[in-house]
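> sequence first, then the predicted structure:
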Amino acid sequence: MLQKLIVIVVLSLGLSGHVRGETQLEADIKGLYDTFLTAQNARDLVRVRDTLWESPGFVWISDGKAFWGRDALIERMSAFQQAEIWSVTPDKTRSRVVEVSPVSAFLYQPLRLTLGPKADAKTIDFLVNVLCVKTPQGWRVAALFTTEENPN
């Protein structure tokens, strides 16, 4: 009986190091991204804009080009969203939050973007890195760095 108890305690201690709950920072950053993503998929550019850092330093790197400021992102995204199909699906099992400081963090978020005409929509796998900053209004997206995922 004592031997079984020792085995259970040892296994419990050994496994407890592998089980980790989500931190508040991780929940906040993932929540911000979920709001951003939901607004994109709803084609609600007002809500998308609300998730972005209100600064001329905001940048979106897309297709090898820099788009500075919230207005530039909204203008570019609105052009993409003219497509009949627009759907962003994150792979949440692969996402990671990296704290940079108490007021900044990166979110690494692989995703699948499907867009285009219904008869010929294209699906592209992207890796997105999102720099988030804490403002008096809460967490905001300060920068988006996107690149196509290389499957090799």
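It's in.

> CA atoms for contacts and neighbours, from now on please.
Fine.

> which helix or strand contains residue 108?
Element membership of residue 108, judged by DSSP states H and E, is strand 104-116.

> cool, residue 4 as well?
Judged by DSSP H and E, residue 4 forms part of helix 2-16.

> toward the C-terminus, what is the element adjacent to that helix?
With elements assigned by DSSP H and E, the helix or strand that comes after helix 2-16 is helix 24-41.

> which helices and strands sit right next to that following helix?
Counting contacts by 3 or more C-alpha pairs under 8 Å, 6 or more residues apart in numbering; DSSP states H and E, helix 24-41 packs against helix 45-50, strand 85-90, strand 96-101, strand 104-116, strand 138-148.

> also this one, for the comparison:
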Amino acid sequence: MLIKSNASSVTVAEIEEIRSLFLRQAAGETAHDLNVIESVLAHAPIGQPDPVNFVARAYRFWGREAVVEHFREVFKGTWRFEPVEEEIRILPLGPDAAHIYAPTHITAGAPGKEAATFTFLVNEIAIRTAEGWRISAIVPVPAQ
């Protein structure tokens, strides 16, 4: 089956906007700033299903509120999200969606426990919304 793509309708300026969105998310995570997390995640249009999800090997969160609550818990301990900026790739998937790929060092540790750093190949989907580009899906894949 041949899939017709309108990926070229995502402009170079929008690619930079998506990159900035992702870097804002990364800074917000490292700063443990839930307001930033809430600002980068997509909202569902009225009458539409919630487009936000976070799927990792160890867990799955469906819906914006579940993802925000996940970060609320993670932020109680050590959490740093540090993408390798020169390796970030933004790939348009169509006129209203783009794939973000970013090798990322994530340092995590429960409250009072020693933290460890791991490398993940973070994959995210950004979608065009009435508020601009926002994150819809987060899928970190361990690099090891």
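Nice, I can see it. Because the structure is a prediction, the values reported are computed rather than measured.

> what residues of the helix holding residue 4 of the first structure count as buried?
Within helix 2-16 of the first structure, no residue counts as buried by 16 or more other C-alpha atoms under 10 Å.

> what about it, distance to the chain center?
In terms of C-alpha atoms, centre = their mean, to the nearest Å, the centre of helix 2-16 of the first structure is set 38 Å apart from its chain centre.

> list the contacts of that helix.
Outside helix 2-16 of the first structure, no residue is within contact range by C-alpha atoms under 8 Å, 6 or more residues apart in numbering.

> could you dump the helices and strands packed on helix 24-41 of the first structure to JSON lines with distance to residue 38 of the first structure and mean neighbour count?
Formatted as JSON lines, those follow (distance: least, C-alpha to C-alpha, whole Å; neighbours: other C-alpha atoms under 10 Å):
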{"stretch": "helix 45-50", "distance to residue 38 of the first structure": "9", "mean neighbour count": "17"}
{"stretch": "strand 85-90", "distance to residue 38 of the first structure": "9", "mean neighbour count": "18"}
{"stretch": "strand 96-101", "distance to residue 38 of the first structure": "19", "mean neighbour count": "15"}
{"stretch": "strand 104-116", "distance to residue 38 of the first structure": "13", "mean neighbour count": "19"}
{"stretch": "strand 138-148", "distance to residue 38 of the first structure": "14", "mean neighbour count": "20"}
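
> of all these, which one is nearest residue 125 of the first structure?
Residue 125 of the first structure lies closest to strand 104-116 among these, at 4.5 Å (C-alpha to C-alpha).

> distance to residue 76 of the first structure for the helices and strands packed on helix 24-41 of the first structure - can I get that in JSON lines?
Converted to JSON lines, these look like this (distance: least, C-alpha to C-alpha, whole Å):
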{"stretch": "helix 45-50", "distance to residue 76 of the first structure": "11"}
{"stretch": "strand 85-90", "distance to residue 76 of the first structure": "14"}
{"stretch": "strand 96-101", "distance to residue 76 of the first structure": "26"}
{"stretch": "strand 104-116", "distance to residue 76 of the first structure": "14"}
{"stretch": "strand 138-148", "distance to residue 76 of the first structure": "13"}
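
> so the helix or strand following the strand holding residue 108 of the first structure corresponds to what in the second structure?
Remark: after strand 104-116 of the first structure, the chain's next helix or strand is strand 122-135, criterion DSSP H and E. The aligned range for strand 122-135 of the first structure in the second structure is 116-129, by TM-score structural alignment.
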